[in-house]
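J.: got a sequence here, can you model it:
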Amino acid sequence: MSLFGTSPDESSVAATKSRLSLFDDDVPTPGSKSSLFADDDNGAGGSPWGIPTPKKAGRGELIKTLLPASDVPDTYIDTFDNILKDGDSAGGKISPAGITKVLSAAKLGADEQSRIMSIVSPSGEATLDRNEFNVLLALVGLAQEHEDITLDGVDERRKNLPVPKLPSLVSTTPLAGVSELAAKPPQRPTTPPTAPQEIQSKPQTLRKPSMDFPESDDPWGSPAMHRGHAHETDIPKTNGTPKPASNGAHEPIRTTSNFTTASRESTNGNGASNRDSDAPTTVSSGVWGSYDGNSNASFANTAATTIGGEGFGGAGDDGDRTEPPRRSFGGGRIAGGPEETVIITLLPEKEGMFMFQHHNYQVSNPRKNSRVVRRYSDFVWLLDCLQKRYPFRQLPLLPPKRVGVNGNHLAADSTFIEKRRRGLSRFSNALIRHPVLSQEQLVIMFLTVPTELAVWRKQATISVQEEFVGKSLPPGLEDSLSPTLEDLFDRTRSGVRRSAEIYINLCNLMDRLAKRNEGLAADHLRLSLSLQSLTDASIDTYATDTNDVPLLNEGLQATAKHVSNSQSLLEDEARAWDQGVLEDLKRQRDSLVSMRDMFDRRERYDKDNIPYLERRIQSNESRLVTIRGKPEGLIKPGEIEKVTDAIIKDKQSIVAQHARGVFVKECLRDELINFQQTQYHVSRWNQDWAQERVKYSELQADNWKQLHEELDAKQLPTPPPPISPPSQHLRWQTKFAMPPTPKQRQDLNQFMILTGTTERIATRYLKGAGWKLEAASDSYFAQANSAGMPAKDTSGTLTKLFDKYRDEDQDEANTAGVEGTMTYLGDLEVNMENIEVLVPLEIIQAPVVGEMTRQGFVDGWKALGLDTVDKQKAYVAEQVKLLPNDPALFKRVYRHTFVCAREAGAKALKVEEALIYWGMLFSPAGRPWATATINWFELWSEFLQSKWTKSVNKDMWNQTLEFANKSMQDESLSFWSEDGAWPGVIDEFVAYVKEKRGLPEPMETD
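T.: Sure thing, here's the model as predicted:
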């Protein structure tokens, strides 16, 4: 059964088999004789993602064919021949005495020797032929390197087999003298001479890694797309960076878990490198990360660049060298082909418990027909892994996450969720456009594995290492780098910083322009509706003579229709800006900010301690000379070896750190070459935006031109001759009262719902109170009580209604718990994720969120005279609509939010919880705390999260609203002074804002 879905059919087994895996293989017990290799036959169930099933058949044949003589280093062959010459043979096979001699020379423990023998001789046979002996040596090498002693481990290392250390069977290299250990400055490697033509690698049988795909040049490709094609031999890759194998085949090293172990250069018994060390080594000129000399593919068809070298440049080759297949730009991507796109879709259903729910996103690639479901935290995990592995590359940006508790984005409205979805789309597309990151196995798995990522991460053992770990410096690479690279890096970093700030402002300005277009479209709609309403009043307005009214109405209707058309065009244009040029600007902004972050990471992480190591080497050398100058009897055993090992390790560390510095420079140079392409994206968004402006300008012009032609074609009424002014008596007769305004009409309807009176009585009370709803309602009820008018008693009905939502078994007598409260709020049809839920909680004076009391419920609705859910629902809906425009109502809801948001018995709110409720209150559904140029709530959130560590008390909560109201009226903060009575947190926030905005004379605070 496959771990990640349906296993492939038999025809695809051979193409998808691999010997590299993300997963650590369990150490087999003596009773378990099977592994992934039991699937080498053509039987069913050969999914590379499947969990191995125990099989015992075929183990002996597997060992005999696993490591043929053509696939092993020379040391394996020499060791076999030496043992045969020593007489430890039986019929051309190694006898038990020879096996014992090998295990003794390896100095392995009894358990390790028993494990090895149980694998190579499962049937109890005591002799081994050449192929079986090769497996024995490979297992011994794995044991000495402290890796798992399994056939899986041997097969994973078959292109980079370990060389066992057998000092009693092969000669060793003498210890280096003092002169050889002398401190030397880092030497630039030189290109070795061309090897003889006859020394070539033997033919290899390449096996595809499990993390790769049938076409190594395109790991995103489908196997069906390449059947029947005649491609050249593929070279498996790991993270897009090939490396020469130690046993004669060019093969990638493993870099995470089973596929990320650092490679080791195999040596023979005489200390010389294996046959590959004599093979010609070419300078890396591959565009992305081919630091080991396996690629000469240059950037942009090896065209000369201003950065130095030949594209990614290495030294030129002789033209006579034997090279492995070259790796093209980006690990085999075809330049000029269709651009890969990833589509991020927000799934409508949420997952998780109430108040702790999260959104899911479908990540799909139409070209590859892959669909996976991921959540926001999965993207965060992926970026964290990429930052550890590729700190010196241009990593894309993730959109911010809204403040929440345990991943529950309480304050996230639909607008923010859509912005985050677009940000995730930009992040994913930037990944697959990057020539190195797109080849990273974690990225491929993230975009293709259909299993939930949290489950997949538990199954996989992932140890992310920096991409330069274990790499040796290729000859000529350092010479190929331009000496002016550092100046270029500094100049580019300065320009990127300035451009990033400008693009951030451009995105804000374009967003405001799009929103203004939406507002202009809304005003056009109101204008069109008003013109249409005007036609209804025309017949009464011109009742004196109605002959020309039909013509007049036709002109008004034509104008209203074209105004409505203009409104539709404005909405389309605003939508096009939002989805087009604004996204293009954000893409360019993200690219610049990611480059800025890359340079910042280099400043933090590109450091070494080479001067310190050189001083320590000199000290150890002096000490070594002193020790050797002593008589033999005074030298402690092992003292010379200890000092010598310290000198060797320090020199190796210097070489590794020096090589890492060169790799970092090459990596940054490559990233700059890739970043250079963004200038064409700038040209494209300018052209697209100009085309959009021309398109909608022409459509608007055509619309108004059609209106002008229609009005000219109509025979509109001509002005009549002037008439004499009306008499005083006529003016008195036509005098009438002004109708209420829309705001007064809302107050009138609310007063009628509240009191149950007629429109005439409601109008009289509201006019008497100056159209103040609260004062008018108080006056009405006060006069009703003083006059002895029978008031409607709703206590009994409200009590029964409250008991309907109370659980008699779990809730107290006068309290409704979380379940009943949530049910009641659901009946009121309020949105429980924004400010709407706070309105009914204020009316019933809920003590905490998720609980209501009988007294608060009855008293609150009794004062309003609303005793049914339908009336209450209508009243709450009306209050929600009034909330943004009614400061008194908003203030009541705001202040009660502090009461119900606190935990039972607490006097203050935690900053994290306060930010959640502030986000609900200052959202578009409430009263946004923002002005034309400043988003005050974002600044307030940043300030509290970075500067404020205390809790939020009642005074700070109330004063925040007062400061918010004043700051929205005067964004220059001229109302604030150091001698004012504002709380200390407000004073510190003002200083923070002035410092961030660059205003003069920021306040100094302790």
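J.: drop to CA atoms for contacts and neighbour counts, all remaining ones
T.: OK.
J.: where along this protein do the strands fall?
T.: 89-90, 93-94, 343-346, 360-365, 370-375, 815-816, 852-853 (DSSP state E).
J.: for residue 675, which of those strands is the nearest?
T.: Closest approach to residue 675 among these is made by strand 343-346 (22.9 Å; Cα to Cα).
J.: other SSEs contacting the closest one?
T.: strand 360-365, helix 414-433 (3 or more Cα pairs under 8 Å, 6 or more residues apart in numbering; DSSP states H and E).
J.: any chance of those in TSV, plus distance to residue 133 and mean neighbour count?
T.: Listed next are the helices and strands packed on strand 343-346 as TSV, based on distance: least, Cα to Cα, whole Å; neighbours: other Cα atoms under 10 Å:
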stretch	distance to residue 133	mean neighbour count
strand 360-365	48	19
helix 414-433	45	18
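J.: residue 333: which of the ones you listed is closest?
T.: helix 414-433 (10.0 Å).
J.: give me the contacts around that closest one.
T.: Contacts with helix 414-433, where a contact means Cα atoms under 8 Å, 6 or more residues apart in numbering, come from 339-346, 361, 379, 395-401, 437-438, 443, 587.
J.: what is the orientation angle of that helix with strand 360-365?
T.: For helix 414-433 against strand 360-365, the angle by axes from the mean of the first three to the mean of the last three Cα atoms, to 10 degrees is 30 degrees.
J.: make a markdown table from the strands of the chain and add distance to residue 596 to it.
T.: Supplementary listing: these in a markdown table, determined by distance: least, Cα to Cα, whole Å:
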| stretch | distance to residue 596 |
| --- | --- |
| strand 89-90 | 66 |
| strand 93-94 | 62 |
| strand 343-346 | 26 |
| strand 360-365 | 28 |
| strand 370-375 | 27 |
| strand 815-816 | 55 |
| strand 852-853 | 52 |
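J.: what is the burial count for the residue nearest to residue 567 when sequence neighbours are not counted?
T.: Setting aside the residues directly before and after it, residue 567 is nearest to residue 521 in space (Cα to Cα, 6 or more residues apart in numbering), at 4.5 Å. Residues within reach of residue 521, counting by other Cα atoms under 10 Å, total 24.
J.: and for comparison, fold this next one:
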Amino acid sequence: MFNAPRTRPQGSFAFNSQTSSSTPNLTSSYDPLAFNDQDPWSTAPSPSYTPPTYASTPAPAPPPPAATSGSGGPSSNGNSGTGGIIDEDRLSSIYQLALEAVDPYGRGEGGISLTAAGRVLRSSGLGSSEIERIINIVSSNKPRITRLEFHLALLLVGLSQEGEEPSIDRAISRKHNPPVPSLNLDSITSTGPSSSLSTSAPINADPAPSSHVSDHTSSPSTNSSHYVPPTFPPPTRTSPPPPPPAPARRLSADPWSTTVPTSPPIPTLAPLPSHSHSYPSSLVAAPSTGLKGGLLAIDKWWEKEMRIRVTLVPEREGRFLNKWTVYGVEVVRPGEETGGVHRRYSEFTWLWETLLKRYPFRCIVGLPPKRLGADGSFLEQRRRGLSRFLNFVVNHPTLKADHLVQVFLHEPNLEAWRKSTPISLEEESKGKGLSEREEMEVPGDLEDKLAIARRLLTPKVHSWSNIVTIFERHSRRLEALGADSSRFAMALSSLVEASSETWKGGIPVNAVSGWGGEERERDELGEGVREGLKRVGRSFEELAVGADQRSQQLLLVTLEALKSERDLYLAFRDLFLRHDRLSLDPVSKLQKKIELAQQKVLAVQATKKPNFEAEVDKIAGQIEAAQAEVAGWMARRGVIRSIMWSELAFLLHPRENTMVTLAFQQFAREEATYSQEVELVWRRLEEGLETMPLEG
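T.: Predicted coordinates:
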């Protein structure tokens, strides 16, 4: 069922489609447009980025035989085992440490940028021509390499350091005894290359899925949208001054209304549970009512959002063929190591399904799909989707107060807890009613507002899907530019090495006249040109590192923010589908039943048969029971209307506007800074080449 192809949405969404609330793949927030026009439910391999080719670009050479995992079968990156080059079980720890230095959270499942891989290889101390040769072996005109290609490059480095030829044949011969490369990883994780093109703000390899791009006044340690990854150099400049803070918004029952209450209630957030893993017995009771007033009840709510980091655990769990991918889930707290828990995809599914049953009329972001035989690229995409889902849940005004969410975040053995603890699946609106004040807070034209919101979902989903696709293409082009700049810098360095000796330097100065010593002629012109080429190479390396950093920031922060905005509208589309299906009730049938019973009472009273009073009492009891049932269903209608109003006014409206504002504010600010730093590199190079000689 998971591999059945889906049709791409065309123009509009049919809100009467039959969506199952028990299958995350049917209401997933993923859209085919987000996967480069490939459907994640199809049986085709996961998409990987291929840079555009131009008329002046030679066709790429065929890749080397694929490296394989220890089993000799297909690797987790989707490479089929054709040469059996690498047995990952035999690799020393330096291979894993190098991988974590360039990709601490994805563990290489989504690939490693060529620029970052080049920095690791240069830390080996090999010459530029040797590094360029190794890069060309493992990658041909690609901006990214797979995890196994990265390991192959390190293996070739080890061969070269041992004095052997770095080739595929030698790598195969050392499969059972791979060399241990000598790398200076401190130069990568601590200082990195000298470059003015540091990222304008530390980026996050696990961005907040709720499309939150933090206010730039926040400290990196307090914001999971920004953390300092060990692969990238630290900033060498100060951030631009922050704009004046926006005035705090006051709570209003209707965000479209011009009336503002004089003293709005500002409830406080419930504290997180302790780490004793002791949870209240109310788990078996009804769902939580959450925070009244939604996001608007919290002053500057976007600065107070909780952060969850989802990572891929390197080692899969299970036995033999029955193994599964495990995700690390960690609550990010400022200045505190909170540890974390391991969760399977099926446990994410359990949380998603349980929340849907308890809160069917709340907006809940869908889960990424499941695929049999998923490769590394798909797993990385799924990790990011799970991160967006979980961060949305923990920042939802109502869902975050559900104790099941806290259990999911903190319980070490969730499987055992589920077996020993009864869980209520009672619907949030069941058995509840609204007070007179709560009924008055729901606008009378709510149905019209919901109809407008529903009508606007189709163009918004379509537009945001296109925005995500185009922005990812833009970010990938910048990554490819960084890879080409790195290749260009390596080629220049190889040229400088090859030009270290010249024919002119080998001729004695006075060889013709026959007098004097063996003093050799100095090639001042060649030395000056080589020095200029070194400057050009260093500048291109700075540009490569800067482009790689910037592309990763765009992909891991800005793109995830845009995807979260898209996910929000897809979640509301699914909410309307559930509302159409689950809000139906038997009130009309019950009222008709009551009317018939009342007519029957009149008929029985008219006949005045013996003991007719007993029959009238019996029918009257049935009428009272039906009327009580009608009252319960009518109360449920009121609660559902209140919930839908809350989701529309206090969740969708503030989130869809505030999040996109923050995202594009930071994007524009960082793009301006990045452009200035690129210009600075070219200005310095221009000044440095002024002394490059034209003649000797």
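J.: counterpart of the residue nearest to residue 567 of the first structure in the second structure?
T.: In the second structure, the residue matched to residue 521 of the first structure (TM-score structural alignment) is residue 482.
J.: that match touches residue 547, doesn't it?
T.: Yes. Checked against Cα atoms under 8 Å, the pair residue 482 of the second structure and residue 547 is within contact range at 4.9 Å.
J.: which residues does the alignment partner in the first structure of residue 641 of the second structure contact?
T.: Aligned by TM-score structural alignment, residue 641 of the second structure pairs with residue 665 of the first structure. Each residue near residue 665 of the first structure by Cα under 8 Å, 6+ apart is listed here: residue 485.
J.: how close does residue 665 of the first structure sit to residue 487 of the first structure?
T.: Here residue 665 of the first structure is placed at a distance of 12 Å from residue 487 of the first structure (Cα to Cα, to the nearest Å).
J.: next: residue 503 of the first structure.
T.: 24 Å.
J.: of those two, who's got more company?
T.: residue 503 (19 against 10).
J.: now check the second structure for the residue matching that one.
T.: For residue 503 of the first structure, the aligned position in the second structure is occupied by residue 464, per TM-score structural alignment.
J.: give the contact list for that match.
T.: Contacts of residue 464 of the second structure were listed using Cα under 8 Å, 6+ apart, and they are 562, 563, 565, 566.
J.: and if you look at residue 585 of the second structure?
T.: Listed by Cα under 8 Å, 6+ apart, the contact partners of residue 585 of the second structure are residue 633.
J.: mind checking how far the residue mapped onto it from the first structure is from residue 489 of the first structure?
T.: Taking TM-score structural alignment, the alignment pairs residue 585 of the second structure with residue 608 from the first structure. Using Cα to Cα, residue 608 of the first structure is found at 19 Å from residue 489 of the first structure.
J.: aligned partner of residue 796 of the first structure in the second structure?
T.: When the second structure is aligned by TM-score structural alignment, no residue sits opposite residue 796 of the first structure.
J.: what is the neighbour count of residue 796 of the first structure?
T.: Counted with other Cα under 10 Å, residues neighbouring residue 796 of the first structure total 11.
J.: try residue 603 of the second structure
T.: By other Cα under 10 Å, 12 other residues sit near residue 603 of the second structure.
J.: what's the neighbour count on the closest residue to residue 661 of the first structure other than its chain neighbours?
T.: Nearest non-adjacent residue to residue 661 of the first structure, counting by Cα to Cα, 6+ apart: residue 606, 7.0 Å away. Neighbours of residue 606 of the first structure under the rule other Cα under 10 Å: 15.
J.: please apply the same query to the one 10 residues further on.
T.: Residue 616 of the first structure: 16 surrounding residues under other Cα under 10 Å.
J.: what do you get for residue 600 of the second structure?
T.: Neighbour tally, residue 600 of the second structure, other Cα under 10 Å: 15.
J.: please apply the same query to residue 800 of the first structure.
T.: Per other Cα under 10 Å, the neighbour tally for residue 800 of the first structure reads 12.
J.: do residue 351 of the second structure as well
T.: As a burial measure, residue 351 of the second structure scores 15 neighbours (other Cα under 10 Å).
J.: could you check how far it is from residue 532 of the second structure?
T.: As judged by Cα to Cα, residue 351 of the second structure and residue 532 of the second structure stand 60 Å apart.
J.: thinking again about what came up before, filter the contacts of helix 414-433 of the first structure down to the buried ones, ChimeraX style.
T.: Filtering the contacts of helix 414-433 of the first structure down to the buried ones (16 or more other Cα atoms under 10 Å) takes a single ChimeraX command:
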select :341,342,343,344,345,346,361,379,395,396,397,398,399,437,438,443,587
